[in-house]
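S.K.: okay, here's the prediction I keep looking at, along with the sequence it came from:
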Amino acid sequence: MSFTVVLVGRPNVGKSTLFNRLAGKKLALVDDTPGVTRDWRAAPGHVGGLSFTVVDTAGLEDVSDDSLEARMRRQTERALDRADVALFIIDARAGVTPLDRHFANLLRKGRTPVVLVANKAEGKAGMPGLYEAFELGLGEPLAISAEHGEGMADLVQALMPYAKEDDADAEAQAAAGSIGSEEDEIPIGDQPEPEEDKAKPIQIAIVGRPNVGKSTLLNSLVGEERVLTGPEAGMTRDAISVDWTWRDRRFKLVDTAGMRRRARVDEKVEKLAVADALRVIRMANVVILVVDAGQILDKQDLTIARMVISEGRSLVIAVNKWDAVENRALALKQVEDKLEAALGYIKGVKVVTISALKGQKLDTLLDAVLATYTVWNRRIPTSQLNRWLEGVLDHHPPPLIEGRRLKIRYMTQVKTRPPTLALFVNKPLDLPESYQRYLIADLRETFDLPGVPLRLLLRKGKNPFADD
């Protein structure tokens, strides 16, 4: 059975709490501050034997201008039009408000069926509001507590009429696109190779400082206003995931909150949003770092880049708003110089100049993403590695330690994503870091491994494949 359930209501009635309950994971940010959720997001939902797509939305506001609240409302209306059933949520403890009545009138006139849900109805404090809800004209309200899981059996019965048999159920759930799903949580290096499972989408995290054009880039790629954009910095809070296909390759694009320097982050909601962005980076296959062409690779950009590399993710840098740059040669030279100074140990990070607003060079950006993803998954045959190692040791052996030479016996690749190699040395603790950097740099050049982190693990022992 597969259908879509959208959660709607005014701000701070518990939509995101119910979303997390139905999704079975803490995917949406939850806080007492009204208006935390701004974009709609979807995930596979499961309750009482029903499987469906559940959609969390921003709180409804009675505005229709060009303000942020009005743009949030239009996003919610767009999600509502695509749903099979809407759960209209009110706060039973607060009772029915004029805003609840206003949107109940609008929902009654719409084409999407509505189920009235009175949340926070645990205990006696919610009873007056529950009785008031009858006056909304949406039928008998369901009394639930999203936080404590009460009333879920009644919710299942209310959703049952909208469930429909569908052979594509599994595909629909996969298309819901929730970061943090089970397939995302497979440990790095234990994931199947792309050639073994090309049906899985490539996870792409779009990260950067606030107001550099991350959300505009996602909207331009998918060809619709999927996430809110505007001049206000810090608009995105939840990590919003969108499934998308380009040239027969499946992608999961994830827009994240802008990441400011830690010293400037003081609001609780922003801290939660940045923590969510860091989680997305850890789950990603490729990270697109969006930077502003007017402030190319400032200190915070480079901090984010180093963070991506330290997490073992592959990195592509998108220099946005390139159409506004006058001296482009000078700007590119600045990029090269800053990358060499800050990330000189990881040669070949791909840099693509784009205009997300005008849709310029987005295909070039995606080509760079696929090329970097391929390198990130590369596996080098053991025989080639050891022929290379033999040549390196002949031309540049390790330095003497206390008058004795270290014995490097063997090398093999133990993981991909990122390429991780084990080097067997008689005294691994004595091998200088400078020599390890030399080996990694030569590996990167010899086997054409640009722009991705390489990990070298030192192991003590003899060649494991040699005869005793």
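M.R.: Okay, I see it. Numbers count the residues shown, from 1 in each chain.

S.K.: from here on, just use CA atoms for contacts and neighbour counts.
M.R.: Will do.

S.K.: now the closest residue in space to I144 that isn't next to it in sequence: how far from Y438?
M.R.: Counting by C-alpha to C-alpha, 6 or more residues apart in numbering, I144 lies nearest to G151, which is 4.4 Å off, once chain neighbours are set aside. For G151, the distance to Y438 equals 62 Å [C-alpha to C-alpha, to the nearest Å].

S.K.: okay, helices next: where are they in the stretch 101-250 of the chain?
M.R.: With helices called from DSSP state H, counting those that start in this stretch, the stretch 101-250 of the chain shows them at 127-132, 152-159, 169-176, 214-222.

S.K.: quick one: the first one to chain centroid distance?
M.R.: Meaning helix 127-132. The chain centre lies 40 Å from the centre of helix 127-132; the measure is C-alpha atoms, centre = their mean, to the nearest Å.

S.K.: check contacts around the spatially most distant residue from the centre of the chain.
M.R.: Relative to the centre of the chain, the most outlying C-alpha is that of G403, 51.2 Å out, by C-alpha atoms, centre = their mean. Listed by C-alpha atoms under 8 Å, 6 or more residues apart in numbering, G403 has no contact partners.

S.K.: presented hereafter is structure B, for comparison with structure A:
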Amino acid sequence: MSFVLAIVGRPNVGKSTLFNRLVGKRLALVDDQPGVTRDLREGEARLGGLSFTVVDTAGLEEATDDSLQGRMRRLTERAVGMADACLFLIDARVGLTPTDEIFADILRRSGTPVILGANKAEGRAAEAGVMEAYGVGLGDPIALSAEHGEGMAELAVVLAPMIEAAEGAAEEARTDVDVEEGETLPDKPLQIAVVGRPNAGKSTLINKIIGEERLLTGPEAGITRDSIAVPITWGGTRMRLFDTAGMRKRAKVQEKLEKLSVSDGLRAVKFAEIVVVLLDAAIPFEQQDLRIADLAEREGRAVVVAVNKWDIEEAKQEKLRDLKEAFERLLPQLRGAPLITVSAKTGRGLDRLREAIIRAHEVWNRRIPTARLNSWLAGMVEAHPPPAPAGRRIKLRYMTQAKTRPPGFVVMCSLPEKLPESYSRYLVNGLREDFDMPGTPIRLHMRSQSDANPYKNRKKSIPSRLSKHVKKGATKKG
């Protein structure tokens, strides 16, 4: 288990900026508006020769009720309890505030080792704030500038003995067997993005899967702002679940922060292997749901459609029948993709969802031998020959699988530009049915023999040893 450092402090003191600096990527959303971060975001940090896990947290506020700010504070306090150490940031330009002093007292009583950092310490304007930081009684403050990278060496010096001590204790406690006998885990976890409209229950679903309140949830729509990756071993399979911000229609997205959130969610879809499109059973297959599912298909991702809040549905059989009919009619490009009913609140249907994800990933990675493909192609052509534009029959000569993830096929043929789209759909549908590849995106490319010729359109050149004689002969004739 890696050493865990939680970055905590008031809103807008630069926690996410420092998080991005430590992980070396712009993983966390950063904006001048306070309170951008709401969930816990983990990342693998490197600082000098040190490697550790860093956690970005929501800004600590004084709310203690069940409001959104109160739930954010409880989530941050939970991160403090789980961390090996906390980096408590204050704003050196603003100086020490009463809120800083309140939370410094909370951190002292938590029992977790605390490192005090005075961020935004570049320039003379911050000198007084750095001196004020001594007043919280948490030791010598480290003057930092997360934006410009100042103070990172001093932070590494303080962290080094803490990490060394934690690793030594972990080595003593480590058992010889980490995985049960007979159980094998893949080297790389499956990358799964959970996407959908606001308030579909994405964060609640992930919390139910991992068995703890890891992500912030509530009745308010749009709580999640950036894509949060949660590692988990689910049924013996390692996964990384990405919780994404709810995606609304583009015309309704006006605020800069929401645009950043949606952009972050779209990026999660592009890097995922499987996309779980989560629908609300009360209003399924809204226009935005269709756009999200179509985006996942166009990006070539394996798609699983999950219908949430099934526990409050009364006429389940009739509703399920209507859902399947609407799915086939509105999303023909995903014909055969799994449609799973779940309840993020009760956990009903989660086993079937996991099985559908594993199955979708297997299909997405499927490779078909070339001999089988060409035998199948001959049968498809015999059953339904391609058209003959201007009296010239298009010939399909050879087929092979060029790639997986998603499955991609190349067919060598004559006159590929004249083969109608309907015939390509005929072949794609046949591949789905005959090779058991329901729902996964399939890429089919038609090429002519001349496309494969590397010397096509290349001008003939005279060998260099003959070029001199040719030039001399031309000169003499002249």
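M.R.: Here it is on my side, so go on. The model shown is predicted, which means the values in this text are computed figures rather than measured ones.

S.K.: TM-score of the superposed pair?
M.R.: Put the two chains on top of each other and the TM-score (TM-score structural alignment, normalised by the length of the first structure) is 0.91; 440 aligned residues with a C-alpha RMSD of 2.0 Å.

S.K.: rewinding a little: aligned partner of the residue farthest from the centre of the first structure in the second structure?
M.R.: Per TM-score structural alignment, the equivalent position to G403 of the first structure in the second structure is G391.

S.K.: and that match, how far from L419 of the second structure?
M.R.: 13 Å.

S.K.: please apply the same query to A315 of the second structure.
M.R.: 46 Å.

S.K.: and the two? which has more neighbours close in?
M.R.: L419 (18 against 8; other C-alpha atoms under 10 Å).

S.K.: what segments of the stretch 301-450 of the first structure are strands?
M.R.: Applying DSSP state E, counting those that start in this stretch to the stretch 301-450 of the first structure gives strands spanning 314-320, 350-353, 400-401, 404-405, 408-415, 420-425.

S.K.: give me the angle between the last one and strand 408-415.
M.R.: In other words, strand 420-425 of the first structure. 160 degrees (axes from the mean of the first three to the mean of the last three C-alpha atoms, to 10 degrees).

S.K.: which parts of strand 420-425 of the first structure are buried?
M.R.: 420-425 (16 or more other C-alpha atoms under 10 Å).

S.K.: which outside residues touch it?
M.R.: 406-415, 454-463.

S.K.: before we move on, back to that, G151 and Y438 of the first structure - which one has more neighbours?
M.R.: Shown here are G151 of the first structure and Y438; by other C-alpha under 10 Å, G151 has more neighbours (18 against 15).

S.K.: isn't that one right up against S145?
M.R.: Yes - in this structure, G151 of the first structure is within contact of S145 by C-alpha atoms under 8 Å, at 6.6 Å.

S.K.: any idea what sits nearest R282 of the first structure, other than its immediate chain neighbours?
M.R.: E311 (6.3 Å).

S.K.: can you find the partner of the one you found in the second structure?
M.R.: Looking across to the second structure (by TM-score structural alignment), E311 of the first structure lines up with E299.

S.K.: so its match versus R425 of the second structure, what's the distance?
M.R.: Distance of E299 of the second structure to R425 of the second structure, given as C-alpha to C-alpha: 18 Å.

S.K.: looking at those two, which one has more neighbours?
M.R.: Legend: neighbour count by other C-alpha under 10 Å for E299 of the second structure and R425, higher for E299 (16 against 13).

S.K.: that one is in contact with A268, isn't it?
M.R.: No - the criterion here is C-alpha under 8 Å, and E299 of the second structure misses it with A268 at 11.2 Å.

S.K.: and the strands in the stretch 51-200 of the second structure?
M.R.: Using DSSP E, counting those that start in this stretch, strands in the stretch 51-200 of the second structure cover 85-91, 114-119, 142-143, 190-195.

S.K.: got the strands of the stretch 301-450 of the first structure as JSON lines, with distance to D31 of the first structure columns?
M.R.: Below are the strands of the stretch 301-450 of the first structure laid out as JSON lines (distance: least, C-alpha to C-alpha, whole Å):
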{"stretch": "strand 314-320", "distance to D31 of the first structure": "32"}
{"stretch": "strand 350-353", "distance to D31 of the first structure": "37"}
{"stretch": "strand 400-401", "distance to D31 of the first structure": "57"}
{"stretch": "strand 404-405", "distance to D31 of the first structure": "60"}
{"stretch": "strand 408-415", "distance to D31 of the first structure": "39"}
{"stretch": "strand 420-425", "distance to D31 of the first structure": "40"}
